[in-house]
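Colleague: Okay, here's the prediction I keep looking at, along with the sequence it came from:
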Amino acid sequence: MQLIPDNIDFSAYMDEPPAEHRVVPASSLLDSVIDHFFKPSDAPQVQMGWRKTHGDFEFRPAEVSLWAGINGHGKSQVIGQVALDLMDQSQRVCIASLEMAPPKVMARMARQAGGRLDVTVPFLKTFHRWTDSRLWIYDHVGSTDPRTILAVIRYAVDKFGVQHFVVDNLAKVIEKEDDYNGQKAFVNSLCTVAKDTGVHIHLVLHVKKGESEHKVPGKFDIKGSGATADLVDNIFVVWRNKAKEEEFREGNQEHADDPDCLLKLEKQRHGETEGSYRLWFHPGSMQYLESRHDRPKVYRIEPGITATEVEF
């Protein structure tokens, strides 16, 4: 894991590069169209770790994905686990967690990587060594502005070859909830940067307060400008089953087989699948599992070595 300090001079990355408008013959796109229908067998398919999502969705370059949900419903935990899945596939990830200090981000990801609560210093050293050349953290907590975060994305791609950039979350970049023009302009700029650089951008944001947090939200509940959902390529909604949690606290396990979380794929511009995936939360590891009876995944944090083989 490497830190990107917020005192770096990002001025060279502040302004968007000049737009290139090209008119090309349609026939020049033949190879790309062939790849669309007959994707080469050796082309990398970057996926989430949950097997039930395989074949339904892959993270394609130059796209923007929204991760939306009610405040406190685990969006950041889910995206942390997804980031580990990406790193497990040798993808380069940078996280701008504007609400949580970098050590806390890494502490949570360490538990997720080890699949357990009781990590040790030897494991933490091995885990952080594994993150080198896989994970970068933007060392800034608190509000920022669109030009700065866009510059940080360009910088991370240019300097480190980052392939996935997480912005957590929109409210720390555009503070006013009713600044619809500002939200639209920022998300539009994210889409432009993604197309220009090839990076896949993950934007975390809240949904509107509904009548009850027991109701599963959808893409039309996304807070702020409606253009946000229109502009991006993919939309995921994370929903936590708090009604089940309340029943468990009262000793009622009638709905034990109900999922703890729903991950809804609400939009996929360049794919044919939309749907909902049932997940179960494992508190010790902070992982979301495919089945109530699954054990947490233990990530291979060094070539040929799993976390269970590191001294705990």
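Modeller: Nice, I can see it. In this text the structure is predicted, and so the values were computed from the model without any measurement. Numbering: from 1, shown residues only.
Colleague: Could you use CA atoms for every contact and neighbour count after this?
Modeller: Will do.
Colleague: any idea how far the most centrally placed residue in the chain is from Glu63?
Modeller: Geometric centre of the chain, nearest residue: Ile79, 4.0 Å, by Cα atoms, centre = their mean. According to Cα to Cα, to the nearest Å, Ile79 and Glu63 sit 16 Å apart.
Colleague: residues contacting the residue nearest to the centre of the chain?
Modeller: Counting by Cα atoms under 8 Å, 6 or more residues apart in numbering, Ile79 makes contact with Trp67.
Colleague: you'd agree it is in a helix?
Modeller: Yes. Assigned with DSSP: H, G, I helix; E, B strand; the rest coil, Ile79 falls within a helix.
Colleague: Please go through this protein and pick out the longest helix.
Modeller: Longest helix of the chain, by residue count under DSSP state H: helix 180-197.
Colleague: Mind listing what's buried along that helix?
Modeller: 180, 182-184, 186-194, 197 (16 or more other Cα atoms under 10 Å).
Colleague: next one: stretch 39-50
Modeller: Val46, Gln47, Met48, Gly49.
Colleague: closest to Asp35 among those?
Modeller: Val46 (16.2 Å; Cα to Cα).
Colleague: so the closest one touches Glu58, yeah?
Modeller: Yes. Counting by Cα atoms under 8 Å, Val46 does reach Glu58; the two are 5.4 Å apart.
Colleague: A further structure is provided below for comparison with the first:
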Amino acid sequence: MEMPTGRKKMMDLQGLSDAASVLTFEERFINPTVSTGLWWCATAEDVHAAEINAVCLGLGRSWDDLSLCKNFLKQFRFIFVVIPDKQKRDEAVKELQKRCMGISVLIPCASAFHGCTSIAEIRAQGGISAVNHLLMGAIELPAHGLLDLADVQRVDMSKVPCVGSGIQELDRAIGGFFEGEVSVWTGRRGEGKSTLLSQLLIEAVNQGMPVCAYSGELPAWRFKAWASLQAAGPEHITCQTDPGSGKEYYSVPQAVQSLIDDWWAKRFLLFDNTVSSSNDADAILEVFNYAVRRYNCCVFLIDNLMSIRMQGDQDYYRQQGEFTGRLAEFAKKQGVHVHLIAHPRKTGKDTGNRLDADDVGGSGEITNRADNVFALRRLADEKAEEKGFSSVLSILKNRSFGSTISVGLDFEPGSRRFYKAGTGNPNKKYGWNFMQQIELEEVADDENNPFG
């Protein structure tokens, strides 16, 4: 390659000084107008051997530093990665494509190096013409960030991992809660969102899926007490009366609680909201990532968005939208499902009116980033008597199938269980019930064994 006479007109070369702080090159050999692109080398020795438009990462610099010289790199027609070592070449290609989107990246053909381990060695054996010959038959790699639709593989939705809700009509409509998705749940305060989501987590545990929950409002003991009632069911709880106030409340007998604890141990994790950073968005995501690595958690709950403490000076609602985006990225990267409770905005509407996706409080980005949006609404007593159910669960958005049905639910107050009105069963048995049966059978066997 020879430097064209146009080299003298390079007064408008952008970002040269910034590039010099990150890359190693000889300035006299840099000219973006040359048709042979920018040559990315492994070492300063190879830069010297290749000469024209040859660069390498500077000493002590990392790939992250390429952001400082984007303007410089964008002036070249393409980047030609001339690193003989395949592992190092693949690393360079990956990093360059990730950080220089929109710039074509080329690599030499498989036989181009003829066994040489450096550009300097190629030049020593064949001169500068042998170096220039590397560009012959170069392969342009597929553009980073673009997919050819013809190459996209079909997905059989029936084989995509998902978790059922335990409500047959809901599962039939949405297919279950799929990995890599976020579901937003809304509804006015006190209408049962947290209760229903706790029940959905128990359903996930029952299907062999470890779960992790963040509750910004409930202390751990109360969260467990309510979840334990749901796991136990109406047949395994007792009604007690407080001697001082006369208030009736439900609890789980210790023998049953021990079975439940054995059943969900290491499979139902709760974020510790007593630590100083408990409500911090970054801390929550860090713990969630750990829960995936350590316990293989597949289903996560944020209850609720309003309790999360955001960092920075941006508008709070915008920060909520960005946090939802981070949850969506977390779900996709880790292959998990995230449930997010978000209260509706105060609109002054009659509390009996049905909510829609636009009623979710905060930024519209919250529902935009969600794959599913649900609303839970409790009916007034007169309306509930007329309809034959006490609550309505509505699908406001379902990205996979477009379903928008509503399901009538009843509520069993002792066990805090929701179930389908008319056809559902509040007495569903979870896995711990069968552990109890096994233990009872073992005891019976021991009693009949004369050699025990």
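Modeller: Sure, I can see it. As the structure is a computational prediction, the values presented were derived from the model and not from experiment.
Colleague: In the second structure, what range does the longest helix of the first structure match?
Modeller: Using TM-score structural alignment, helix 180-197 of the first structure corresponds to residues 317-334 of the second structure.
Colleague: what's the mean deviation for the matching stretch versus the first structure?
Modeller: Relative to the matching residues in the first structure, stretch 317-334 of the second structure has an average distance of 1.1 Å after the fit, by mean Cα distance after the TM-score superposition for the first structure.
Colleague: what's that stretch in contact with?
Modeller: 179-182, 281, 285, 289, 292, 305, 310, 336-338, 362-366, 369-370.
Colleague: Apply the buried test to those residues and list what passes.
Modeller: In terms of neighbour count (16+ other Cα under 10 Å), the buried residues within the contacts of stretch 317-334 of the second structure are 179-182, 281, 289, 292, 305, 310, 336-338, 362-366, 369-370.
Colleague: sec struct for the aligned partner of Val407 of the second structure in the first structure, please.
Modeller: Taking TM-score structural alignment, the alignment pairs Val407 of the second structure with Tyr277 from the first structure. Secondary structure, three-state DSSP: Tyr277 of the first structure is strand.
Colleague: Now do the same contact list for Tyr277 of the first structure.
Modeller: Counted by Cα under 8 Å, 6+ apart, Tyr277 of the first structure has contacts Lys52, Thr53, Leu262, Leu263, Lys264.
Colleague: and those as JSON lines, adding neighbour count?
Modeller: Formatted as JSON lines, those follow (neighbours: other Cα atoms under 10 Å):
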{"residue": "Lys52", "neighbour count": "12"}
{"residue": "Thr53", "neighbour count": "17"}
{"residue": "Leu262", "neighbour count": "19"}
{"residue": "Leu263", "neighbour count": "20"}
{"residue": "Lys264", "neighbour count": "22"}
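Colleague: could the residues you listed go into TSV alongside distance to Val310 of the first structure and secondary structure?
Modeller: As requested, the contacts of Tyr277 of the first structure are exported to TSV (distance: Cα to Cα, whole Å; DSSP: H, G, I helix; E, B strand; the rest coil):
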residue	distance to Val310 of the first structure	secondary structure
Lys52	29	helix
Thr53	30	helix
Leu262	32	strand
Leu263	32	strand
Lys264	35	strand
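Colleague: Just the strands from the stretch 51-200 of the second structure, written as ranges.
Modeller: Counting by DSSP state E, counting those that start in this stretch, residue ranges of the strands within the stretch 51-200 of the second structure are 54-57, 78-81, 104-107, 139-140, 162-163, 177-178, 181-186.
Colleague: Go through these and name the closest to Asp445 of the second structure.
Modeller: strand 162-163 (36.5 Å).
Colleague: The closest one vs the first structure - mean distance after superposition?
Modeller: Strand 162-163 of the second structure versus its aligned partner: 3.2 Å mean (mean Cα distance after the TM-score superposition for the first structure).
Colleague: element containing the alignment partner in the first structure of Val287 of the second structure, please.
Modeller: Alignment note (TM-score structural alignment): Val287 of the second structure maps to Val152 of the first structure. Here Val152 of the first structure is covered by helix 146-160, with elements defined by DSSP states H and E.
Colleague: before we move on, what about Thr126 of the first structure?
Modeller: Assigned by DSSP H and E, Thr126 of the first structure belongs to helix 121-131.
Colleague: ditto for Lys297 of the first structure
Modeller: Here Lys297 of the first structure, judged by DSSP H and E, is contained in no helix and no strand.
Colleague: Report the separation between the residue opposite it in the second structure once aligned and Phe418 of the second structure.
Modeller: Under the alignment (TM-score structural alignment), Lys297 of the first structure maps onto Asn427 of the second structure. As judged by Cα to Cα, Asn427 of the second structure and Phe418 of the second structure stand 11 Å apart.
Colleague: same question, Phe389 of the second structure
Modeller: Using Cα to Cα, one obtains 11 Å as the distance from Phe389 of the second structure to Phe418 of the second structure.
Colleague: Then Leu218 of the second structure?
Modeller: Leu218 of the second structure is 20 Å from Phe418 of the second structure, by Cα to Cα.
Colleague: Between those two, which has more neighbouring residues?
Modeller: Shown here are Leu218 of the second structure and Phe418; by other Cα atoms under 10 Å, Phe418 has more neighbours (25 against 12).
Colleague: Excluding sequence neighbours, find me the nearest residue to that one.
Modeller: Phe411 (4.6 Å; Cα to Cα, 6 or more residues apart in numbering).
Colleague: With the first structure overlaid, how far apart is the helix or strand harbouring the one you found on average?
Modeller: Using DSSP H and E, Phe411 of the second structure maps to strand 406-412. Once fitted to the first structure, strand 406-412 of the second structure is off its aligned match by 0.7 Å on average (mean Cα distance after the TM-score superposition for the first structure).
Colleague: Good, wrapping up.
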